[in-house]
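Peer 1: I would like the atomic coordinates for the input below:
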Amino acid sequence: MILPCQITFRDFSPSAALAELIQKKADKLDQLFDHIIGCRVVVEAPHRHHHNGRHYHIRIDITVPNGELVVGRDPPEKAAHQDAYSAIEDAFDDAERVLHEHARKVRRDVKRHDGVSRARVKKLFTEQGYGFLETRDGREIYFHKNSVLNNRFHKLHIGDEVRYAEEDGDKGPQASTVGVR
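Peer 2: Okay, the predicted model is just below:
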């Protein structure tokens, strides 16, 4: 992170323990995506409910090249006695998801969902729980038994025609879903 993390507490006394937790979480974000310019975190206890205690609002603004990512964590409507620590944990979990998505877009590594296509089962490794499809244009697509709909992996045979949705996997194209006809 180029700029130090800025932490603001509103409507309650600042806490060194909360500030330390926020800094630790911000450092983790910086490890996930090394192009973060700055991070601003606001922890706010807007009002106190007579029956439910304080409900904390967390806002995280992450400055990245060409933009800003904003994460807000409002208290759930019926949460009783939500503490600031759990609100911060939840907000930073959301920030991690937003940052992962942003990093994928920056890398142009967005999952490809070209719709449903047809292919034939080319290879099956039933003991290991995976196989390969052959597309109409001759490409080979990996699939795992967990991507076969309705738990029908065991019903597949070489040569069966299936429907599939393709995405980019770690080692090349893979079928995210496989529908047995």
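Peer 1: use CA for all of it now, contacts and neighbours both
Peer 2: OK.
Peer 1: can you give me the helices for the chain?
Peer 2: Applying DSSP state H to the chain gives helices spanning 16-32, 84-106.
Peer 1: now the ones you listed as JSON lines including distance to Asp74 and mean neighbour count?
Peer 2: Formatted as JSON lines, these follow (distance: least, C-alpha to C-alpha, whole Å; neighbours: other C-alpha atoms under 10 Å):
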{"stretch": "helix 16-32", "distance to Asp74": "17", "mean neighbour count": "16"}
{"stretch": "helix 84-106", "distance to Asp74": "8", "mean neighbour count": "17"}
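Peer 1: got the contact list for the residue most central in space within the chain?
Peer 2: With distances taken as C-alpha atoms, centre = their mean, the residue of the chain nearest its centroid is Arg97 (3.8 Å). Shown here is Arg97, which makes no contacts under the criterion C-alpha atoms under 8 Å, 6 or more residues apart in numbering.
Peer 1: hang on, the earlier thing: could I get the helices of the chain as TSV with distance to Val70?
Peer 2: As requested, these are arranged in TSV below (distance: least, C-alpha to C-alpha, whole Å):
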stretch	distance to Val70
helix 16-32	13
helix 84-106	8
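Peer 1: quick one: which of these is nearest Thr177?
Peer 2: helix 84-106 (21.0 Å; C-alpha to C-alpha).
Peer 1: one more to line up against the first:
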Amino acid sequence: MQVPLEIAFHNIEHSDRAETQIRDHVARLEDIYDRLTACRVRVDQRANNTNQTIPPVVRIEISVPGFKDIVVAHEPDRLQRRFQRPDLTNAIHEAFRIAERQLSEFKEKLANRTAVMMHEAANEFAGQVAEITPGEDYGFLLNKEGGMLYFHRNSLLSGDFDRLKRGDYVTYVEEVGDTGPIATKVRIKQKNGRD
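Peer 2: A predicted model of the protein is given here:
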């Protein structure tokens, strides 16, 4: 992690054993996803607990680069339904069980999204604007085989449709439309070769 682990105890006495458990769980989170930037854990005894029957709340905030924090806060009433005599250890294990599941789901979504992006890049072709009719919302691209592909204004992902002109270089993804092949995900290529 880029930021050291933060562990705080509020309205409850600090416990070395609990801190060790938390550090072990955070190490497992890092094994699941090694790009964590920060993790904050707060153990809080919210209610008056003179008879030791209400477990503390364990709140975990996991920071990952480029996305919203993953936040887990396991409430005492859920622990009381799950365990006969819930304690701090139960609260820690249960909160981190949920955090591990959420982080695994996040990692899987990220992998699927990356796979889709890589798939699109593999299916991307270079072409050239062949026809643009002023005042219309569509045009035609010249593909690598010399054929014409229809594309709509809404297919343009980068650049200004109204400034397109014949001969502009583009990249596109070819898909099958209602009337045959069409160009989608069209991006204008700059003269230096970059999008």
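Peer 1: quick one, which of the helices of structure 1 gets closest to Ala165 of structure 1.
Peer 2: Proximity to Ala165 of structure 1, assessed across these by C-alpha to C-alpha, is greatest for helix 84-106 (19.5 Å).
Peer 1: mean distance, the closest one to its aligned residues in structure 2?
Peer 2: With mean C-alpha distance after the TM-score superposition for structure 1, helix 84-106 of structure 1 departs from structure 2 by a mean of 0.5 Å once superposed.
Peer 1: OK, contacts around the nearest residue to Glu166 of structure 1 once chain neighbours are set aside?
Peer 2: Counting by C-alpha to C-alpha, 6 or more residues apart in numbering, the nearest residue to Glu166 of structure 1 once its immediate chain neighbours are dropped is Ala175, at 4.5 Å. Applying C-alpha under 8 Å, 6+ apart to Ala175 of structure 1 gives the contacts 141-144, 147, 164-167.
Peer 1: what do you get if the cut-off is 7 Å, keeping everything else the same?
Peer 2: Contacts for Ala175 of structure 1 (C-alpha atoms under 7 Å, 6 or more residues apart in numbering) come out as 141-143, 164-167.
Peer 1: nearest to Tyr85 of structure 1 among the residues you listed?
Peer 2: Once C-alpha to C-alpha is applied, the member of the contacts of Ala175 of structure 1 that ends up nearest Tyr85 of structure 1 is Glu167, at 37.1 Å.
Peer 1: the closest one reaches Gln174, doesn't it?
Peer 2: Yes - using C-alpha atoms under 7 Å, Glu167 of structure 1 is in contact with Gln174, at 5.6 Å.
Peer 1: ok so, going back, quick check: the aligned residue in structure 2 for the residue nearest to the centre of structure 1 vs Asn11 of structure 2, distance?
Peer 2: When structure 2 is aligned by TM-score structural alignment, Arg97 of structure 1 is paired with Arg101. In this view, Arg101 of structure 2 and Asn11 of structure 2 are 28 Å apart by C-alpha to C-alpha, to the nearest Å.
Peer 1: ditto for Ile132 of structure 2
Peer 2: On the measure of C-alpha to C-alpha, Ile132 of structure 2 and Asn11 of structure 2 end up 69 Å apart.
Peer 1: quick one, which of these two is more surrounded?
Peer 2: Between Ile132 of structure 2 and Asn11, Ile132 has the larger neighbour count (other C-alpha atoms under 10 Å), namely 19 against 12.
Peer 1: for that one, which non-adjacent residue is closest in space?
Peer 2: Looking at Ile132 of structure 2 with C-alpha to C-alpha, 6+ apart, the closest residue is Gly139, at 4.6 Å.
Peer 1: ok, residues contacting the helix or strand hosting that neighbour?
Peer 2: Assigned by DSSP states H and E, Gly139 of structure 2 falls within strand 138-142. With contact meaning C-alpha under 7 Å, 6+ apart, strand 138-142 of structure 2 is reached by 127-133, 148-153.
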